[in-house]
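Q: dropping a prediction and its sequence here:
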Amino acid sequence: TFELKGGFEAGELLINNVKLCKLAVSLGGVESLIQHPASMTHFTMGKDARALAGIGEGLIRLSVGIEDVDDIIEDLETALSAVGNLEKVALSSV
């Protein structure tokens, strides 16, 4: 799990730019799965309720699957590049 400092928009942009990772509401499976809780599983909570629950607007959950590690890294680098084009976004470990 990691937080994009670009918030909600950065989170949506990231998950919309991955090709290998599949969008998921559950993080179980053999394939790489990615989730942006603020726009997916916890969207109905509203921004304030998510903040109280510790769910940041740029929070990303990633479950790494059995694909080739270089393919996963390339997919994430491409998607993060798209986010970086939105604005200079730094990652902070959660």
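A: Alright, I've got the coordinates.

Q: when you work out contacts or count neighbours from here on, use the C-alpha atoms and nothing else.
A: Fine.

Q: how close does residue 48 get to residue 3?
A: Relative to residue 3, residue 48 is positioned 17 Å away (C-alpha to C-alpha, to the nearest Å).

Q: and these two? Which one has more around it.
A: The neighbour comparison of residue 48 against residue 3 (other C-alpha atoms under 10 Å) goes to residue 3, with 21 against 11.

Q: another one to put next to it:
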Amino acid sequence: MPKHRIDFEKLDWETPVKGVRNKIFQQGSKQIRLVEYTKEMPPHWCEKGHYGLVLNGVFEIEYANEKIVYKSGDGVFIPDGENHKH
């Protein structure tokens, strides 16, 4: 693999929970994931922050007071904490 390039094609898909599959590249304490979600993913509340990019389709996130729909090409930034649980 060329230096500083992650070839997701060569990584295996993992299924951590129903409705989610991902490919993970980890270097030390840092990781980047390619993730696919379906509506079969069980609902849950998460207070961990995330950064992401919607590659195709739509991505709905329900926050405590609203639901936001992100579309292809949208960047997503969710800070850590109770105020941003999703």
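A: All right, it came through fine. Bear in mind the structure is a predicted one, so any value in this text is a computation, not a measurement.

Q: could I get the TM-score for this pair?
A: Both chains were compared after superposition, and using TM-score structural alignment, normalised by the length of the second structure their TM-score is 0.26; 40 aligned residues with a C-alpha RMSD of 3.7 Å.

Q: residue 83 of the first structure: which element?
A: Per DSSP states H and E, residue 83 of the first structure falls inside helix 69-86.

Q: show me what the helix or strand just after that helix is packed up against.
A: Next along the chain after helix 69-86 of the first structure, taking DSSP H and E as the criterion, comes strand 91-93. In this structure, strand 91-93 of the first structure packs against strand 2-4, with contacts taken as 3 or more C-alpha pairs under 8 Å, 6 or more residues apart in numbering; DSSP states H and E.

Q: packing partners of the strand it packs on?
A: Counting by 3+ C-alpha pairs under 8 Å, 6+ apart, strand 2-4 of the first structure packs on strand 59-63, strand 91-93.

Q: circling back: now do the helix holding residue 83 of the first structure: which elements does it pack against?
A: Counting by 3+ C-alpha pairs under 8 Å, 6+ apart, the packing neighbours recorded for helix 69-86 of the first structure are helix 7-17.

Q: and of the helices and strands packed on strand 2-4 of the first structure, who's closest to residue 14 of the first structure?
A: Minimum separation from residue 14 of the first structure across those (C-alpha to C-alpha) falls at strand 59-63, 8.7 Å.

Q: now the helix holding residue 83 of the first structure against helix 7-17, angle please.
A: Taking axes from the mean of the first three to the mean of the last three C-alpha atoms, to 10 degrees, one finds that helix 69-86 of the first structure is oriented at 140 degrees with respect to helix 7-17.

Q: buried set for helix 69-86 of the first structure?
A: Using 16 or more other C-alpha atoms under 10 Å as the test for burial, helix 69-86 of the first structure gives 72, 75-76, 79-84.
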